[in-house]
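Asker: here is a sequence together with a model predicted from it:
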Amino acid sequence: MHLTPGPRNLITDVAGLRVGNAEDARLKSGTTVLTGAAPLTCGVAVQGGAPGTRETDLLDPDKIAPGVDALVLSGGSAFGLAAADGVMAALHDAGRGFAVLSARVPIVPAAILFDLLNGGEKGWRDNPYPALGRAAWESAGENFALGTAGAGTGAQTGQVKGGLGSASFVLPSGASVGALVAVNATGCALTPSGRHFWAAPFEVGAEFGGLGPDPKVGLQALPASRKAAAMAAQGNTTIGIVATDAALDKAQARRLAIAAHDGYARALVPAHAPHDGDLIFAASTGARPLDDPLTELALLGHAASVAMARAIARAVWEATPSPGDSLPTARQSLGL
């Protein structure tokens, strides 16, 4: 099966999706919002040991909420869950939400990463994340920044700065699949040499530097962690979204999210650690019916996992230096 990136190589290559970022450089944190022209069918899979979430129970297949109005990825640990409040307020103003007689309640699941010890100014009196959430929703469009942006603003990996990444594929069937991720992992995106990405076998062109696979032996060793000393062994989590225009129900969306976690394991070592809250949402616009649901869902899962691996590497590659950083960027570490 030949997979080709979409025209933007972003999750917004799935028609109808928009992504917005908002960040505060002094805070060294931010928020990212994905939304669509209409409610999205969603599922979720949590594989890390320390998740921080909001409204994920209603994504279970047995729950009655048919769709969500937006998905939020945010820094700020548990404080960042309040970013969904700002998104809900903006959606309410726009007349969006789950209808209950005359009332409308926007459905906005959210997930957070821990970036409270990264050197930013965290001594706020009023929680800044509701305003960041609203600003992210209001800025949503088809094009958006990667690297040190949105939810990836203050992110770090085991060796170098993390960030926000995205990638996409168009399948031979014409279906589109995209990934969006904020990378703040316990593990490392670079191999023990620090010169190559674990995701290198899946790179398209030179989208994360064209450094190629690591030719050295001994890749079973864990890379040394700079993060534990620079920040905290407990301050982690990679949170992401995969999306498709293929028509999925909530159970199929959950299956897509589970498959996409393979992308974490391909791009981060170790992945799904006890100190991570690793989570992936899966969203479907429902625009393209499946002719062979079982076979096509398997292919969608493969495409989502590879797109996620590429998105993780792109997040790290696109990170930029900021005043007060406790870790270098990948390009700084490589002398580029």
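Answerer: Done, it's in. Residues are numbered from 1 along each chain as shown.
Asker: from now on I want contacts and neighbour counts done on CA atoms only, so please keep to that.
Answerer: OK.
Asker: report all helices and strands that the longest helix anywhere in the chain contacts.
Answerer: Counting residues, the longest helix found in the chain (DSSP state H) is helix 293-317. Packing contacts for helix 293-317, counted by 3 or more Cα pairs under 8 Å, 6 or more residues apart in numbering; DSSP states H and E, involve strand 163-170, strand 176-183, helix 250-267, helix 330-333.
Asker: can we see that at 6 Å?
Answerer: Packing partners of helix 293-317 (3 or more Cα pairs under 6 Å, 6 or more residues apart in numbering; DSSP states H and E): strand 163-170, helix 250-267.
Asker: which residue ranges of the protein form strands?
Answerer: 17-24, 29-46, 53-54, 68-74, 98-100, 103-105, 110-112, 163-170, 176-183, 239-246, 279-288 (DSSP state E).
Asker: put this beside the first:
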Amino acid sequence: MQPGKRNLITDVAGLRVGHAADAGVKTGATVLVGDAPFTAGVHVMGGAPGTRETDLLAPDKTVQQADALVLSGGSAFGLDAASGVADALRAAGRGFAVGDQVVPIVPAAILFDLINGGDKDWAENPYKQLGREALAAAGADFALGSVGAGTGALTADLKGGLGSASLRIGRHTVGALVAVNALGRVTVGDGPCFWAAPFEMGGEFGGRGIAKSFDVGALPPVKGGDARNTTIAIVATDAALSQAQATRLAVAAHDGMARAIFPSHTPMDGDLVFAAATGAVPLESEADLLMLGHGAALCLSRAIARGVFEASAAAGDVMPTYRDKFG
């Protein structure tokens, strides 16, 4: 297995990603959109999720495909980013046909970044406009780190960020996109080694290697009631999957989150994974689905580390970046 050409989720042909951010508020939104509707699933394992239209992605529901997926900061306010995306898609004639109307299907998930040092005293919710801007910026190439939904993200002891990674697995491509805002740590103890180090490819997050020791009893402190976090992700493939199979892909990808964040899936995190399948390449056997799930988990671990590794410093930050701390 090797990363795709870009080592981004957009190595899955037909998918584009765009970011928008407000530096003063220290927040932003990220949109994944398909050239055509794609089959979508979702799985939630955190105890404090914030979502829009995720019930619609259950395998027994009428609508089987989505037009776009949105990851946003802003806690519940950030769900409005999906409204901006839906408005723009409707204006473009994209959506689920109902009579003479089209209704864009835009599931979304949010992370909590309201106490990260930014100015949250807005006169009007900024997220609808951020959603519009992120969709307008969508392309095959996009930045990582303190961008989009990762702009104001934090972890237990470092700035978080927006990460992505991909893999070629036989005839298929799989990729991950993630906004890392975890209650837990992505590095081992106080050192520079990432929990995801065993899965690193080509020094993509610094090549620091595997930690020499692990204190698995040393959990990050949770200070009072201020711990409100969430790591939200999308995994995607060019495989032809049913909605049930896409849901299984999202379930498998959570293994990657657990390997890269210590601890993950806590009561204070809203950890969630969407899955998107463009359907361009048929499955040949059940073994294909197994390998895609394995690849999705690997990609998500790597994307989490890349998002934190690529974070950049900004005025008013309340935590250091990885590079500020470790060089």
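Answerer: All right, it came through fine. It should be emphasised that the depicted structure is a prediction, and the values quoted were computed from it without experimental measurement.
Asker: re the thing from before, what's the closest of the helices and strands packed on helix 293-317 of the first structure to Ser322 of the first structure?
Answerer: For these, proximity to Ser322 of the first structure was assessed by Cα to Cα; strand 163-170 is nearest, at 12.2 Å.
Asker: mean distance, the closest one to its aligned residues in the second structure?
Answerer: Compared with the second structure after fitting, strand 163-170 of the first structure has a mean deviation of 0.2 Å; criterion: mean Cα distance after the TM-score superposition for the first structure.
Asker: name the nearest residue to the residue nearest the centre of the first structure, ignoring sequence neighbours.
Answerer: Geometric centre of the first structure, nearest residue: Val181, 1.9 Å, by Cα atoms, centre = their mean. Nearest residue to Val181 of the first structure, sequence neighbours excluded (Cα to Cα, 6 or more residues apart in numbering): Gly240, at 4.0 Å.
Asker: the one you found -> the second structure?
Answerer: Matched to the second structure by TM-score structural alignment, Gly240 of the first structure sits across from Ala233.
Asker: coming back round to it: out of the strands of the first structure, which is closest to Ala199 of the first structure?
Answerer: That would be strand 163-170 among these, by Cα to Cα, at 12.6 Å.
Asker: residue range for the closest one in the second structure?
Answerer: Using TM-score structural alignment, strand 163-170 of the first structure lines up with residues 161-168 of the second structure.
Asker: chain center to the matching stretch: distance?
Answerer: How far stretch 161-168 of the second structure lies from its chain's middle: 9 Å, per Cα atoms, centre = their mean, to the nearest Å.
Asker: what does that stretch contact?
Answerer: 1-4, 7-9, 144-146, 150, 153, 173-180, 299, 303-304, 306-308, 311 (Cα atoms under 6 Å, 6 or more residues apart in numbering).
Asker: just the buried ones from those residues?
Answerer: Among those, those classed as buried by 16 or more other Cα atoms under 10 Å are 3-4, 7-9, 144-146, 150, 153, 173-180, 299, 303-304, 306-308, 311.
Asker: re the thing from before, okay, now the match of Gly240 of the first structure: neighbour count?
Answerer: By other Cα atoms under 10 Å, 30 other residues sit near Ala233 of the second structure.
Asker: shouldn't it be in contact with Val178?
Answerer: Yes: at 4.1 Å, Ala233 of the second structure counts as touching Val178 under the criterion of Cα atoms under 6 Å.
Asker: wait, what's in contact with the residue mapped onto Thr4 of the first structure from the second structure?
Answerer: Matched to the second structure by TM-score structural alignment, Thr4 of the first structure sits across from Gln2. Gln2 of the second structure is in contact with Leu167, Arg168, counting by Cα under 6 Å, 6+ apart.
Asker: and with 10 Å instead?
Answerer: Ser166, Leu167, Arg168, Ile169, Gly170, Thr173, Met201, Gly202 (Cα atoms under 10 Å, 6 or more residues apart in numbering).
Asker: hmm, back to that, redo the helices and strands packed on helix 293-317 of the first structure as CSV? Include distance to Ala221 of the first structure.
Answerer: Formatted as CSV, these follow (distance: least, Cα to Cα, whole Å):
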stretch, distance to Ala221 of the first structure
strand 163-170, 24
helix 250-267, 15
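Asker: determine which stretch of the ones you listed is the most buried.
Answerer: Ranked by mean neighbour count, those are led by strand 163-170 with a mean of 30 (mean count of other Cα atoms under 10 Å).
Asker: ok and that one relative to strand 68-74, angle-wise?
Answerer: Orientation of strand 163-170 of the first structure against strand 68-74 (axes from the mean of the first three to the mean of the last three Cα atoms, to 10 degrees) gives an angle of 140 degrees.
Asker: let me know the angle separating strand 163-170 of the first structure from strand 29-46.
Answerer: Using the same axes, to 10 degrees: strand 163-170 of the first structure against strand 29-46 is 50 degrees.
Asker: of the helices and strands packed on helix 293-317 of the first structure, which is nearest Ala70 of the first structure?
Answerer: helix 250-267 (15.3 Å).
Asker: what stretch of the second structure lies opposite the closest one in the alignment?
Answerer: Under TM-score structural alignment, the match for helix 250-267 of the first structure is residues 243-260.
Asker: Asn21 of the first structure: what's it in contact with?
Answerer: 30-34, 73-74, 132-141, 144-146, 149-153, 164.
Asker: relative to Gly206 of the second structure, how far out is the residue lying closest to Trp195 of the second structure once chain neighbours are set aside?
Answerer: Leaving out its chain neighbours, the residue that sits closest to Trp195 of the second structure by Cα to Cα, 6+ apart is Ala260, at 5.0 Å. Taking Cα to Cα, to the nearest Å as the measure, Ala260 of the second structure falls 15 Å from Gly206 of the second structure.
Asker: and what of Met268 of the second structure?
Answerer: Counting by Cα to Cα, the gap from Met268 of the second structure to Gly206 of the second structure is 29 Å.
Asker: cool, Ala40 of the second structure as well?
Answerer: Taken as Cα to Cα, the span from Ala40 of the second structure to Gly206 of the second structure is 33 Å.
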